[in-house]
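Chemist: Quick one: sequence plus predicted model below, questions after.
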Amino acid sequence: MKSSMGRVERDSIGEVMLPHHALWGVQTQRALENFPITGIPISHYPELVVALAQVKRACAQTNADLGVLARDKAEAITAACDAIIAGDHHAAFCVDVMQGGAGTSTNMNANEVIANLALQAMGHDHGAYRHLHPNDDVNRSQSTNDVYPTAIRLATLSYAETLLSSLSTLVEAFRAKGEAFAHVQKVGRTQLQDAVPMTLGQEFHGFATTLAEDIDRLRDLGRLLTEVNLGGTAIGTRINTPDGYAAAVVDALSKVTGRDLTPASDLIEASSDLGGFVMYSSALKRVVIKLSKICNDLRLLSSGPRAGLGEITLPPAQAGSSIMPGKVNPVIPEVVNQICFQAIGNDLTVTMAAEAGQLQLNAMEPVIFYKVMETMTTLTGGMDVLTTRCVQGITANEARCAELLEGSLVLATLLAPVVGYDAAARLSKTALTDGITLREACSKVGLDAGALGLA
């Protein structure tokens, strides 16, 4: 029903006034009013919007093929989905990413937008649902409980490709520095104490290696998200679906997405289990723990510039102080540290939300998706910045590395096999007590430093 103020739509609760040209409907409008939580609409994650349209397209095609949806309606729904997949109308996906209802508001936002786009193409007004209905047609043979879990898996897999590309680029940047610094001798340290000699190249190559391990790990765990419960509808019993629908719709979705998707072997279990997200989030946490440790190391190695270690110089990004002239801070590693702290907290949220499901459904899926995507997007941005504005511009302070190595006692370890552990320890203590080098300590006790390999 239309009025001068807009159009009126009804649901089981009552009437709602909508703008005439709004692509969404009554259930979306109620969600906008009920969940003004983060200010982040689901369109903030275009991968989710595209995934929803891919699911709806596959469902419409399968319903038409099985004879439970008129072909003209299926074609109109498919055309609407294709436009959304191409990037159109994303602003109409406006419900908050945080919501109660296990994703029902997100699913209905998609159903209503697709229905109104299809109605428009069929020559009908928005809201004229007697011609094509959001629930009866767009959502036919579906439930939020299989659509939403499937869509958030697809969205996560889609963005994962961007994250892995950024991670790979960062690994290569560290690897390149490892090669460039291979000749730079320096002090290796354990527990912040001088330990044994090493090269700066070995240190940076270690950074590359530890991060590279997780590229394959993330890819492997991503395969857990290719198992979907689409076709199970409400709780996995396949209620309100035609014979053969579950297998056919997953096959159709595989073709739409270009992904090798697998129907869950137990749709009841798959409707409530979020173990795949727990594992994937945990793998992301593993990455950020390593990355934060590396950023800590970069800050330590560049500390100074004159009263710290000062073995490397980070490219200056901005003035570091409003009061101390000339001070330059390691702001890029610092921001990446903070991104990593946030990701670790997000993993705890995912863990608690996955545990919080009851019986045949976990209603906490929205926060799981939100926090996994928040981690992936901020981590990707952080890795890109770390690569381009920090790692690629790092230079070695070779003179400082040589100075610290010469003045350290780390070469005592090399003496132990020659003169024995106790004698090497006495030499080290003598050098430390007298404030001299290990080479000078050898001369003091009558040992030939050159013959011992300290020349």
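Modeler: Happy to help now that I have it.
Chemist: from here on, contacts and neighbour counts on C-alpha atoms
Modeler: Will do.
Chemist: how many neighbours does residue 222 have?
Modeler: Residues within reach of residue 222, counting by other CA atoms under 10 Å, total 20.
Chemist: hang on, it packs against residue 282?
Modeler: No. The pair residue 222 / residue 282 is not scored as a contact, 11.8 Å apart, by CA atoms under 8 Å.
Chemist: Check which element follows the helix or strand where residue 149 lies along the chain.
Modeler: Secondary structure assignment for residue 149, by DSSP states H and E: helix 144-180. Downstream of helix 144-180, the next assigned helix or strand under DSSP H and E is strand 185-190.
Chemist: angle of the next helix or strand after that next one against strand 185-190?
Modeler: Once the chain leaves strand 185-190, the next helix or strand it forms, by DSSP H and E, is strand 193-199. Angle between the axes of strand 193-199 and strand 185-190 is 140 degrees (criterion: axes from the mean of the first three to the mean of the last three CA atoms, to 10 degrees).
Chemist: Next SSE downstream of strand 193-199?
Modeler: Sequence-wise, the next helix or strand downstream of strand 193-199 (DSSP H and E) is helix 200-222.
Chemist: What ranges does this protein have for its strands?
Modeler: Per DSSP state E, the chain carries strands over the ranges 2-3, 6-10, 15-18, 185-190, 193-199, 227-228, 262-263, 312-313, 395-396.
Chemist: Structure two is appended below for comparative analysis:
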Amino acid sequence: MEHDLLGDKQVPADAYYGVQTARALENFKISGVPMNRYPEFVEAYAIVKLAAARANKQVGAMKADRLSGIEKAVEAVRAGKYHDQFLVDWYQGGAGTSANMNVNEVLANIGLEMMGHKKGEYKYLEPHDDLNMSQSTNDSYPTAIKVSILLRNGALIKELENLVAAFRAKGNQYLEIPKMGRTELQDAVPMTVGQEFHAFGAALEGEIQLLKESEKALYTVNMGATAIGSEINVPKGYPKACASELAKLTKKPIVAAHDMFAATWDQQGFIVYSSALKSLAIKLSKIASDLILLASGPRAGLNEINLPALQPGSSIMPGKVNPVIPELMNVIAFRVIGNDAGVAVAAHSGQLQLNAYEPLEVLSILESMNILTNGISTLNTKCVSGITVNEKVLARYIETTVGIVTALNPVIGYEKSTELANEAYRTGKGLLEIIREKKILTEAQIKDLLDPVKLSNLDKKKYKK
């Protein structure tokens, strides 16, 4: 039996959570997705509590034995233990208060057992007085969100780097294979397959840089702001000490906010990082859609590349194989774009000294990070690494295309080149065929002026390092 301002309430004897978590479990039966679905958030919140406890000890507010109990509890949670006790639904009112109390209660009861006491013997380690010392949900919850993103960002970047390497390797493999480039889905001018794949890699490298830069918007925290930024109930020196402890624990340059009032309601960090995820999603979706188009057919489409065949593509059409992994990447991208819209709406809906809608922001961002990380890995290992090129198809396109006529502008002029192009379209003949028939160029000139690899302006040194 536990007690809070609403009265007495029974809590399961084997539970490590307490009365406020028990009430939240009854009040917020919404998504069925508990806090522990994203273990990095559980770990992040535990890190925040540890940093706060150590800072409180530094400024003389916390006793050594209680810090020891908290440290042991946090160590266990960071090792992956007790995660089944973090059960509050992600969809909750109260600006994250239920999540904060879930963490406070569980860590307190774990710590009590490790100190040789029974769960619920809060006179030795108390969820409010000790685990929430010098804190409010309004500073610990947004800080936990930031730490959870920082803990996960490296894994996302690593998978993205692996995908870039796969595209670069594929680019080198087919570096000198010519093909037609297209603009607005119409034949344009020649390029090489290698240039196309290297461009995919280069574009994603820009997203890696953006993720690294956007992370910096999360380094400033409002620990010590407590309720609204006035630092009520906070010992002198605590905010700086807590930020310093967080920096040590995360190995990130975390600092205390200069203006705690602004930092308590400001959502810039979440908006910036979510926007970076959206940018990445859009880039991945564009690339995935290109792969789908390039592999279309195979007999009645572009058929320039082959994607690995992973599963039958139809319950009615024998032999059909679909581009399921690029399609999956698009589904993921669409979800991330939607999540970013949710972050934007939640961020702009805060009122006065607090934003109560941060639970939606953290859920949206962590889900986006999770599905992007897994999706990028899948795109790499089950699609990009196994792509092959249909060189005969590409050669036929080069031979029959009208697009290389652009290279003749400096030689015979734009008007004459246009006439050749129109004749090719009208007769269905290839441009090279017409040039040979009309003896406009010699074979030596054709080889010199219309060599598709030469027209692609390929710089081998640029790619093969």
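Modeler: Yep, that arrived. Everything quoted here is computed from the prediction, not taken from an experiment.
Chemist: quick one: TM-score?
Modeler: TM-score of the superposed chains, computed with TM-score structural alignment, normalised by the length of the first structure, equals 0.96; 448 aligned residues with a CA RMSD of 1.2 Å.
Chemist: ok so, going back, for the helix holding residue 149 of the first structure, grab the matching residue range in the second structure.
Modeler: Mapping helix 144-180 of the first structure onto the second structure (TM-score structural alignment) gives residues 137-173.
Chemist: what's the average distance of the matching stretch to the first structure?
Modeler: Stretch 137-173 of the second structure differs from its equivalent in the first structure by a mean of 0.6 Å after superposition (mean CA distance after the TM-score superposition for the first structure).
Chemist: Which stretches in the stretch 1-150 of the second structure count as helices?
Modeler: Counting by DSSP state H, counting those that start in this stretch, one finds helices in the stretch 1-150 of the second structure at the ranges 19-27, 39-58, 64-78, 97-114, 137-173.
Chemist: need these in JSON lines with mean neighbour count and distance to residue 352 of the second structure, can you?
Modeler: Below are the helices of the stretch 1-150 of the second structure laid out as JSON lines (neighbours: other CA atoms under 10 Å; distance: least, CA to CA, whole Å):
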{"stretch": "helix 19-27", "mean neighbour count": "19", "distance to residue 352 of the second structure": "25"}
{"stretch": "helix 39-58", "mean neighbour count": "24", "distance to residue 352 of the second structure": "25"}
{"stretch": "helix 64-78", "mean neighbour count": "20", "distance to residue 352 of the second structure": "33"}
{"stretch": "helix 97-114", "mean neighbour count": "25", "distance to residue 352 of the second structure": "18"}
{"stretch": "helix 137-173", "mean neighbour count": "21", "distance to residue 352 of the second structure": "13"}
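Chemist: got JSON lines for the ones you listed, with distance to residue 235 of the second structure too?
Modeler: Formatted as JSON lines, these follow (distance: least, CA to CA, whole Å):
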{"stretch": "helix 19-27", "distance to residue 235 of the second structure": "26"}
{"stretch": "helix 39-58", "distance to residue 235 of the second structure": "8"}
{"stretch": "helix 64-78", "distance to residue 235 of the second structure": "16"}
{"stretch": "helix 97-114", "distance to residue 235 of the second structure": "20"}
{"stretch": "helix 137-173", "distance to residue 235 of the second structure": "15"}
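Chemist: Nearest approach to residue 374 of the second structure belongs to which of the ones you listed?
Modeler: Go through those one by one with CA to CA and the one that ends up closest to residue 374 of the second structure is helix 137-173, at 8.3 Å.
Chemist: which residues touch residue 171 of the first structure?
Modeler: 207-209, 211-212 (CA atoms under 8 Å, 6 or more residues apart in numbering).
Chemist: Taking strand 193-199 as reference, get the angle to the helix holding residue 149 of the first structure.
Modeler: Going by the same axes, to 10 degrees, helix 144-180 of the first structure makes 80 degrees with strand 193-199.
Chemist: relative to helix 46-65, how tilted is helix 144-180 of the first structure?
Modeler: Orientation of helix 144-180 of the first structure against helix 46-65 (the same axes, to 10 degrees) gives an angle of 140 degrees.
Chemist: Residue 277 of the first structure pairs with which position in the second structure?
Modeler: Residue 277 of the first structure maps onto residue 270 in the second structure, with residues paired by TM-score structural alignment.
Chemist: dump the residue contacts of the residue lying closest to residue 362 of the first structure once chain neighbours are set aside.
Modeler: Nearest non-adjacent residue to residue 362 of the first structure, counting by CA to CA, 6 or more residues apart in numbering: residue 272, 5.1 Å away. Shown in contact with residue 272 of the first structure (CA under 8 Å, 6+ apart): 357-362.
Chemist: Fine by me, thanks again.
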